[in-house]
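Asker: Sequence plus the predicted model coming up.
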Amino acid sequence: MSQPPSTTTTTTKIPKLYSTKAKVYDCILFFLFITVSFILLVSVPVITRGVIFLQPETPQFNVSSSSLTILNVSSNAITANFNVTFSTKNPNRKTMSYEKVVALLLYGNGSLSTITLPPFHQPGKTQKTLQAAFPSLFFQVKDNSSSRGAAVSLTTELHAKAKYGGWTWPVEKDLIKAACDDDVKVEFPSNVTTLVFGSSECDVNGQWKRIVTRCCRIFRHYIYVVSIVLFILFVSL
């Protein structure tokens, strides 16, 4: 009688087949893991640096000079004209265009006066001066002691919608805000009709600057986390 076919060869081929498929599957998973890890490792720094590159450098503002012409002084109030000269610098290569330029004079928590300045264009790597005159100001003095005088803190601000000559993303136009502090000392009774003050720096802020600050923070945190993960993987090897 004929013997039944042997199943030894078949049973030995099946484990080898599954073993080969498992190795291919592991290789595919490892390749996907390496690819995804590389994309995650490179994409965040590239995107953040790209967004930072697309933002123009924040323009610089400062007060070149300012003067307070006293019209009338009473026991607790001042009537005066305030003139201020702003200096702005465009550190970028391309032109900055400013529209809806508004100058504000603040005293304490309130606004003393608001004036509108004409729009202007500023080519790259140039400086420009702006004149702002606040006439017939009237404000109360908190300290009216004739022996010590009265300390009056005035804050001038410039608000302007700015547009850069190059491509910016994700913000095309930005509302630039420059806040400048001036400390004015008025003595009572005052024999000086005009007080002249020197230069002072302005704190400039806007959405372009906030985007750069946020992206830099994300970039630093990402590098920090990646360094820790790579160190843990290196130690575990």
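Answerer: Everything's here; your move. Residues are numbered from 1 along each chain as shown.

Asker: alpha carbons only for contacts and neighbour counts from here, please
Answerer: OK.

Asker: Can you tell me how far the residue lying closest to Trp167 once chain neighbours are set aside is from Asn205?
Answerer: The shortest distance from Trp167 to any residue other than its chain neighbours is 6.8 Å, reached at Leu54 (CA to CA, 6 or more residues apart in numbering). Leu54 is 17 Å from Asn205, where distance means CA to CA, to the nearest Å.

Asker: next one: Pro45
Answerer: The gap separating Pro45 from Asn205 is 24 Å, by CA to CA.

Asker: Check Ser43 too.
Answerer: 28 Å.

Asker: Val26 in helix, strand or coil?
Answerer: Not Val; residue 26 is Asp. Applying DSSP: H, G, I helix; E, B strand; the rest coil to Asp26 yields a three-state assignment of helix.

Asker: Can you give me the neighbour number for Phe86?
Answerer: Using other CA atoms under 10 Å, Phe86 has 22 neighbouring residues.

Asker: So the residue nearest the centre of the chain, which state does it fall into?
Answerer: Compute the mean C-alpha point of the chain, and by CA atoms, centre = their mean the closest residue is Lys209, 1.8 Å away. For Lys209, the secondary-structure state derived from three-state DSSP is helix.

Asker: Could you do Thr12 as well?
Answerer: helix.

Asker: give me every residue that touches it.
Answerer: Taking CA atoms under 8 Å, 6 or more residues apart in numbering, we find Thr12 in contact with no residue.

Asker: And it, how far from Tyr18?
Answerer: 11 Å.

Asker: Got another one to weigh against that:
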Amino acid sequence: MGISKTAQRSVTIQLLPVSSSSNPYISQPITSRWASKLVLVHRVLLFALGIVTLICVIMATSLVPQPPKIRLNSLFVSKLNISRGMLGANFDVTFTIENPNLVSWVRFNRLDGSISYKDNVVLTYSLEPFVLGLKQQRTMRVKISTMALEDDDQPVVEEWVLDEVKRQREDGAVELSMEMFAWATYKTGWWGTQFVIMNPQCLDLRVGFLPKVGFGSWISGGPMMCSVPVLID
């Protein structure tokens, strides 16, 4: 009888709530997902930082004004005459000036040029001020005459220079050089202005002359890129 009463008793067992932390098989996938997201965010931030750095480097490089590119296209000499200690001739020169900058335009405030024989200037000229915009170029034609008997604007040429030019002309070719001094202003947007002096040089220009004729032309025929040293920046 006692055993029957004991069998009829019910046993109540309190169950504890199951948490995810107590089950390693549940917490592992959640941690893995968070780690993947953090790696992805880290990679995106590194990529964005690289892009920003590249843009800054490109902008910094572009903000440094580059000297203009000068290309000599043609050089002709006509009516070359050397007599009584004077050099008379007509010079016809064509060249192109290009502004290679992406963010800076350049204004040529003053440009003085000359043509020389062995560093001895035989004629000079000046150009009017002009402006080159971004990536803009301009082709210019300069015609200079030294045929006037008295020209105060032209330099006095020494006798030995005239003798050598005359002798080379008779031999068929004269070695000349072109040089310019340019006072220019670079303007970058509204925040930057830079003043420079440049010294473009087109050297070793061999001008061939027809026999007993005062007409000559640049033998290589061009075009030729000239060097553009910056004297002051």
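Answerer: Ah, there it is. From a predicted model like this one, the values you see are computed outputs, not experimental measurements.

Asker: Got a TM-score for the pair?
Answerer: The TM-score (TM-score structural alignment, normalised by the length of structure 2) is 0.56; 160 aligned residues with a CA RMSD of 3.6 Å.

Asker: Which stretches in structure 1 count as helices?
Answerer: Secondary structure of structure 1 (DSSP state H): helices at 8-53, 207-236.

Asker: Tell me what angle the longest one forms with helix 207-236.
Answerer: This means helix 8-53 of structure 1. What separates the directions of helix 8-53 of structure 1 and helix 207-236 is an angle of 150 degrees, with axes from the mean of the first three to the mean of the last three CA atoms, to 10 degrees.

Asker: can you give me how far helix 8-53 of structure 1 is from the chain middle?
Answerer: Computed by CA atoms, centre = their mean, to the nearest Å, the chain-centroid distance of helix 8-53 of structure 1 equals 41 Å.

Asker: Now do the strands in structure 2.
Answerer: 69-83, 86-98, 104-117, 120-127, 130-132, 137-145, 173-188, 192-198, 201-209, 216-218, 224-226, 230-232 (DSSP state E).

Asker: what does the fourth one correspond to over in structure 1?
Answerer: Per TM-score structural alignment, the counterpart of strand 120-127 of structure 2 in structure 1 is residues 110-117.

Asker: Any buried residues in that stretch, and which?
Answerer: In terms of neighbour count (16 or more other CA atoms under 10 Å), stretch 110-117 of structure 1 has its buried residues at Leu112, Ser113, Thr114, Leu117.

Asker: rewinding a little: now distance to Thr69 of structure 1 too, for the helices of structure 1, in CSV please.
Answerer: Formatted as CSV, these follow (distance: least, CA to CA, whole Å):
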stretch, distance to Thr69 of structure 1
helix 8-53, 44
helix 207-236, 36
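
Asker: returning to that earlier point: for the buried residues of stretch 110-117 of structure 1, which one is nearest Lys23 of structure 1?
Answerer: The closest of these to Lys23 of structure 1 turns out to be Leu117 (CA to CA; 73.0 Å).

Asker: Please name the nearest non-neighbouring residue to the closest one.
Answerer: Nearest residue to Leu117 of structure 1, sequence neighbours excluded (CA to CA, 6+ apart): Val101, at 5.3 Å.

Asker: Same check on Asn72 of structure 1?
Answerer: Spatial nearest neighbour of Asn72 of structure 1, excluding adjacent residues (CA to CA, 6+ apart): Thr79 at 5.0 Å.

Asker: Phe197 of structure 1 too?
Answerer: Phe197 of structure 1 sits nearest to Ser66 (CA to CA, 6+ apart), 5.3 Å away.

Asker: ok, now which ones touch the corresponding residue of structure 2 for that neighbour?
Answerer: Taking TM-score structural alignment for the superposition, Ser66 of structure 1 sits opposite Leu75 in structure 2. The neighbourhood of Leu75 of structure 2, defined by CA under 8 Å, 6+ apart, consists of Phe91, Asp92, Val93, Thr94, Val207, Ser217, Trp218, Gly221.

Asker: ok, back up a step: tell me the average deviation of the match of strand 120-127 of structure 2 from structure 2 after fitting.
Answerer: Once the two structures are superposed, the average separation between stretch 110-117 of structure 1 and the matching residues of structure 2 is 1.3 Å (mean CA distance after the TM-score superposition for structure 1).

Asker: Make sure the residue nearest to Trp167 of structure 1 is actually in contact with Gly165.
Answerer: No: at 11.6 Å, Leu54 of structure 1 and Gly165 do not qualify as touching, with contact defined as CA atoms under 8 Å.

Asker: circling back to that earlier point, what's the separation between the residue nearest to Leu117 of structure 1 and Ser74 of structure 1?
Answerer: Per CA to CA, Val101 of structure 1 is found 34 Å from Ser74 of structure 1.

Asker: between the two, who's got more neighbours?
Answerer: Val101 (18 against 12).

Asker: residues touching that one, list them.
Answerer: If a contact means CA under 8 Å, 6+ apart, then Val101 of structure 1 has Thr116, Leu117, Pro118, Pro119, Leu158, His159, Ala160, Lys161 as its contacts.

Asker: residue in structure 2 matching the fifth one?
Answerer: When the structures are aligned by TM-score structural alignment, the residue of structure 2 matched to Leu158 of structure 1 is Met180.

Asker: Quick check: that match vs Thr188 of structure 2, distance?
Answerer: The spacing between Met180 of structure 2 and Thr188 of structure 2, counted by CA to CA, is 24 Å.
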